[in-house]
Each structure stands twice: as C-alpha cells, then as structure tokens.
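> Let's see this in three dimensions:
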Amino acid sequence: MPKYLIERRMPGAGKMSAEELRGASQTSNEVLANMQKDGKNVQWVESYVTDDAIHCVYLAPDAEAVRDHARTAGFPADSVNQIRATISPSTAE
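This is a model prediction of the structure:
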C-alpha cells in the first residue's frame, strides 16, 4: 500500500501538552477504526511534532483517503505527498 507524508501546519504544535497529544491520537484512532469498518484501509504509522506542525506518515490506498481521514478528524492536511523512496546513511554503502 502506498505511504504518504502529511504536513499539518498547527502553530504552537510543539507546545501541546501530553494530554492534548493523547487526545489528538485518540481522535485519529477512532476515525481510523470507523474507516476500517467502512472498508477504507488507512493506517497511521507515526507522527513527528515540530514547533508549528505535525508531520505524519500514513499507509493508504490513495491521497484522497488520507484527506478524508483529516477532514473527518478535524485535522489540517496542508500537504499530502506520496513517499516514493526511503533513504538513510546506509543507502550510500
């Protein structure tokens, strides 16, 4: 399944409390569970919180499914890009 990188511009994201991050995670998981029940296979892999954004990695059949999750959860999805390759220091070897 294709992998996507989502940028969610959220001023002050880096100052969110553990409780706020937990709440956002719970909302995401609830929406994903409902999507699964509806036959939409979208999976959250992980997210990175920076000062003013949250960058998320998702597995989904297409970018529209990722945007549908964001709309339903009430999260921004300022950019949704398919990850074409993953590289690391070992790629140079």
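> switch to C-alpha atoms for all contacts and neighbour counts from now on
Will do.
> the helices in this protein, which residues?
With DSSP state H applied, the chain shows helices at 18-37, 63-73, listed in chain order.
> and among these, the most buried is which?
helix 63-73 (a mean of 17; mean count of other Cα atoms under 10 Å).
> So what angle separates the directions of that helix and helix 18-37?
Per axes from the mean of the first three to the mean of the last three Cα atoms, to 10 degrees, the angle that helix 63-73 makes with helix 18-37 is 130 degrees.
> Against which helices or strands is helix 63-73 packed?
With contacts defined as 3 or more Cα pairs under 8 Å, 6 or more residues apart in numbering; DSSP states H and E, the packing partners of helix 63-73 are helix 18-37, strand 79-82.
> Any chance of those in JSON lines with distance to Glu64 as columns?
As requested, these are exported to JSON lines (distance: least, Cα to Cα, whole Å):
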{"stretch": "helix 18-37", "distance to Glu64": "13"}
{"stretch": "strand 79-82", "distance to Glu64": "9"}
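> quick one more, to check against the first:
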Amino acid sequence: MPTFIIEREIAGADRLSADELKEISAKSNEVVAGLGVPYKWLTSFVAGDKIYCVHEAESAEIIKRHAREGGFPANKVTEIAAFIGPQTAGA
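From the prediction side, this is the model:
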C-alpha cells in the first residue's frame, strides 16, 4: 500500500496541550475505523505551525477523505518514493 506524508498547517501546533493532541488522535482513529478501506496511520511529527503525518492508504484521495471527515487540514499530500536513514549507507 502506498505511503504518504501529509502536511497540516495548524497555527500554534507546537503549543497544543497533551489533552488537545490526545483529542486529535482519538478523532483520527475514529475516522480511520469508519473509512471502510485499508488505512494505517504510522506516525506524526509536530513542528512549529505544522503537523507532518505519515499514513498508508490506497490513494491520496483517501488521505484527503480522512482529513475532511476528521475536520483536519491536509494542505499538502505527497506519496513517499523511498525511505532512507543511516542504515541506507551500509546497504
């Protein structure tokens, strides 16, 4: 299944409380459960005024549907072409 990175612009994202992040996470999980299609939220990173999420889905349209139904922005959705890290140098 393709993997996507989603850029969500949320003013003050880095100042969201633990409770607010928990609420956002619960809503995302609720939407994923109701999509009726294969979908997996892998991880997210909060940085400045953005949240970067890594999700697996059949298409960018499904990613956008998740965002609409959850009430979150999905300002940019990009399919990930490859994963690299320190271990890539030794491969």
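> ok, back up a step: dump the helices of structure 1 to TSV, plus distance to Arg9 of structure 1.
Formatted as TSV, these follow (distance: least, Cα to Cα, whole Å):
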stretch	distance to Arg9 of structure 1
helix 18-37	14
helix 63-73	12
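> Nearest to Gly12 of structure 1, out of the ones you listed?
With respect to Gly12 of structure 1, and counting by Cα to Cα, the nearest of those is helix 18-37 at 11.8 Å.
> which outside residues touch the closest one?
Residues from elsewhere that reach helix 18-37 of structure 1, judged by Cα atoms under 8 Å, 6 or more residues apart in numbering: Asn41, Val42, Gln43, His69, Thr72, Ala73.
> cool, and stretch 50-59 of structure 1?
1-15, 42-49, 66.
> now that stretch: which residue numbers in structure 2?
Under the alignment (TM-score structural alignment), stretch 50-59 of structure 1 falls on residues 47-56 in structure 2.
> Can you point out the buried residues in the matching stretch?
Within stretch 47-56 of structure 2, the residues that qualify as buried are Lys50, Ile51, Tyr52, Cys53, Val54, His55, Glu56, counting by 16 or more other Cα atoms under 10 Å.
> and the aligned residue in structure 2 for Arg8 of structure 1, how many neighbours does it have?
Using TM-score structural alignment as the criterion, Arg8 of structure 1 maps onto Arg8 of structure 2. Arg8 of structure 2: 20 surrounding residues under other Cα atoms under 10 Å.
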